[in-house]
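coordinates only, no sequence provided:
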């Protein structure tokens, strides 16, 4: 067991994770003697991993990535209310007594780059969200909490409908087949003055090693903001096509850094320095 305090990120696969670079940068900036690692954990090995770490007093906790965000929940001692509402955990914190508590920092992490937009008053807010996995759960919960009407697209519209009904049962949301967005449309959008429109890829489509995301930007209202949670590659085809169509974009690193901020505070007891995010981005992009 380690004598130096440490946290880590777990997943299957995990080699693509940029979290060690983010947390390592902040630890160095603050002069904290601690480590942040990546650990490959399979679904079958998840319970044994937690059992071994629970006994390690130097282990502060872990970030959780695919495919464990929901599978890990029954193995924990407590679930934070936000994570319970979302139905997914992306951060596990070990208490001094060895108790493990699950949190969800994906929600505030996703919303962080949208804060200037959300601070404005809008006549209407709508988001087209692609994907029905763990990241989508956090995004649906976060956007519904800020008054967005959601159009959730997935390969299985019934699953999308069930997800909307679970996370925001009182909302007037819509579930559609992902294929709907693949073909061009000549739909005449109404006046979007005073409206807020988002198009969010919350799926793995377009990620390195995954199938491409086919989205025709004629489906996006004028003035929409495109947001992709994929971080490898950082500049996805989805974002490239959005810019070519004249839309503003947010890449997946914005959410990754945002959620890491909250997780870092859980692990190491203080918020990370954010004044050098531009340099952090350059380091990650060059890694």
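Thanks, I have it. In this text the structure is predicted, and so the values were computed from the model without any measurement.

going forward, measure contacts and count neighbours with C-alpha atoms only.
Will do.

buried stuff in the helix or strand residue 25 falls within?
Under the criterion of DSSP states H and E, residue 25 resides in helix 19-30. For helix 19-30, burial by neighbour count (16 or more other C-alpha atoms under 10 Å) applies to 19-23, 25-27.

quick check: the two most widely separated of those residues?
Maximum pairwise distance among the buried residues of helix 19-30 (C-alpha to C-alpha): 12.1 Å, between 19 and 27.

mind listing the shared neighbours of these two?
Counting by C-alpha atoms under 8 Å, 6 or more residues apart in numbering, no residue touches both residue 19 and residue 27.

who does whichever helix or strand comes after the helix holding residue 25 touch, helix- and strand-wise?
With elements assigned by DSSP H and E, the helix or strand that comes after helix 19-30 is strand 35-40. If you count contacts as 3 or more C-alpha pairs under 8 Å, 6 or more residues apart in numbering; DSSP states H and E, strand 35-40 packs onto strand 6-11, helix 19-30.

next, the angle from strand 35-40 to helix 19-30.
Between the axes of strand 35-40 and helix 19-30, defined by axes from the mean of the first three to the mean of the last three C-alpha atoms, to 10 degrees, the angle is 170 degrees.

circling back: output the helices and strands packed on strand 35-40 as a markdown table; include the columns distance to residue 38.
Shown next, in a markdown table, are those (distance: least, C-alpha to C-alpha, whole Å):
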| stretch | distance to residue 38 |
| --- | --- |
| strand 6-11 | 5 |
| helix 19-30 | 7 |
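
of the ones you listed, which is nearest residue 64?
strand 6-11 (5.3 Å).

now for that closest one, which elements pack on it?
If you count contacts as 3+ C-alpha pairs under 8 Å, 6+ apart, strand 6-11 packs onto helix 19-30, strand 35-40, strand 59-64.

so what's the gap between the second one and the chain middle?
For strand 35-40, the distance from its own C-alpha centre to the chain's C-alpha centre is 19 Å (C-alpha atoms, centre = their mean, to the nearest Å).

included below, for side-by-side comparison, is a second structure:
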């Protein structure tokens, strides 16, 4: 891209008006004094390929992709990182100078960085982990926990067969627990992660027994509306260490911003305030 063009980036989804990413990237651009814009792009699935082909010509250097495009972009991208291929989804696209599209997944990075910032002495290898859910976010979390050294990862999902597929795919350290029995797995967990939308505003609560949560367990809910879900409130009451989902949203955005705009933004209390 020629030096006199202002770099453009954005978030592509359908719908996308609810996304907080434009606020986040806009804040970082202003804070760092960088030229650039980051905009919401509502793109229907049938238009995805055409729109992606046009964006680099309009000055775009990359985009984040969210629901429902995270899997579909893997078929369109010219380069897919090992991490994105393993997870089966991408959330960060970079348009390279030669016109090729590079697809990556930074969700696992965001998940781990959020835990490390929120709980500085957290270690994946400290004990078993429990992951609730088996969708795209669960896949990113499972790969991150496995690669960070979790000795055992229990997956519980409403549809058991989806959890079993993840275990076959991601190896011997994974095991499946029935959704109705997830409370038992939680009892021996060092880390618990909710990757479902249950507990989100407008959704039913997580229907899992939480009375066996142990003091000191790190409990991370990827839901961030509301910021304190019922899961996190009960975790705090039981002496666990609650970690909300807003930090993952922020940390997963860092690698893309750095690639597109050429500077690494800092994640601090002021960044969180901007999104709240």
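The structure has been received and is ready for your questions. Computed from a prediction, not measured in an experiment: that's the story for all the values here.

show me what the helix holding residue 25 of structure 1 is in contact with.
Applying C-alpha under 8 Å, 6+ apart, the external contacts of helix 19-30 of structure 1 come out as 8-9, 33-38, 256-257, 260, 264, 272-273, 280, 284.

now the strands for structure 1?
For structure 1, the strands defined by DSSP state E occupy 6-11, 35-40, 59-64, 78-79, 91-94, 100-103, 124-130, 149-154, 174-177, 195-201, 225-228, 248-250.

now tabulate the ones you listed in JSON lines and tack on mean neighbour count and distance to residue 185 of structure 1.
As requested, the strands of structure 1 are exported to JSON lines (neighbours: other C-alpha atoms under 10 Å; distance: least, C-alpha to C-alpha, whole Å):
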{"stretch": "strand 6-11", "mean neighbour count": "23", "distance to residue 185 of structure 1": "38"}
{"stretch": "strand 35-40", "mean neighbour count": "18", "distance to residue 185 of structure 1": "43"}
{"stretch": "strand 59-64", "mean neighbour count": "26", "distance to residue 185 of structure 1": "38"}
{"stretch": "strand 78-79", "mean neighbour count": "18", "distance to residue 185 of structure 1": "43"}
{"stretch": "strand 91-94", "mean neighbour count": "26", "distance to residue 185 of structure 1": "40"}
{"stretch": "strand 100-103", "mean neighbour count": "24", "distance to residue 185 of structure 1": "40"}
{"stretch": "strand 124-130", "mean neighbour count": "22", "distance to residue 185 of structure 1": "15"}
{"stretch": "strand 149-154", "mean neighbour count": "23", "distance to residue 185 of structure 1": "16"}
{"stretch": "strand 174-177", "mean neighbour count": "18", "distance to residue 185 of structure 1": "15"}
{"stretch": "strand 195-201", "mean neighbour count": "22", "distance to residue 185 of structure 1": "16"}
{"stretch": "strand 225-228", "mean neighbour count": "25", "distance to residue 185 of structure 1": "18"}
{"stretch": "strand 248-250", "mean neighbour count": "17", "distance to residue 185 of structure 1": "20"}
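
so which of the ones you listed comes closest to residue 161 of structure 1?
Across the strands of structure 1, closest to residue 161 of structure 1 is strand 174-177 (C-alpha to C-alpha), at 5.2 Å.

which part of structure 2 lines up with the closest one?
Counting by TM-score structural alignment, strand 174-177 of structure 1 falls onto residues 175-178 of structure 2.

what's the neighbour count on the nearest residue to residue 108 of structure 1 once chain neighbours are set aside?
Among residues not flanking residue 108 of structure 1 along the chain, residue 259 sits closest, at 6.5 Å (C-alpha to C-alpha, 6 or more residues apart in numbering). The burial count assigned to residue 259 of structure 1 is 23, neighbours taken as other C-alpha atoms under 10 Å.

on that earlier part again, contacts for the match of strand 174-177 of structure 1?
Under the contact criterion C-alpha under 8 Å, 6+ apart, stretch 175-178 of structure 2 has outside partners 152-158, 160, 163-164, 167, 185.

for residue 115 of structure 2, what are its contacts?
122, 220, 243.

residue 130 of structure 2 too?
Counting by C-alpha under 8 Å, 6+ apart, the residues that residue 130 of structure 2 touches are 153-156, 185-186, 189, 191-193.

swap in residue 49 of structure 1?
Residues in contact with residue 49 of structure 1 (C-alpha under 8 Å, 6+ apart) are residue 41.

would you map the helices across structure 1?
Taking DSSP state H, the helices of structure 1 run over residues 19-30, 46-54, 81-86, 106-111, 115-118, 134-144, 157-167, 237-244, 252-268, 277-286.

got these as JSON lines, with distance to residue 125 of structure 1 columns?
Output for those, formatted as JSON lines (distance: least, C-alpha to C-alpha, whole Å):
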{"stretch": "helix 19-30", "distance to residue 125 of structure 1": "32"}
{"stretch": "helix 46-54", "distance to residue 125 of structure 1": "39"}
{"stretch": "helix 81-86", "distance to residue 125 of structure 1": "21"}
{"stretch": "helix 106-111", "distance to residue 125 of structure 1": "14"}
{"stretch": "helix 115-118", "distance to residue 125 of structure 1": "10"}
{"stretch": "helix 134-144", "distance to residue 125 of structure 1": "9"}
{"stretch": "helix 157-167", "distance to residue 125 of structure 1": "16"}
{"stretch": "helix 237-244", "distance to residue 125 of structure 1": "19"}
{"stretch": "helix 252-268", "distance to residue 125 of structure 1": "20"}
{"stretch": "helix 277-286", "distance to residue 125 of structure 1": "29"}
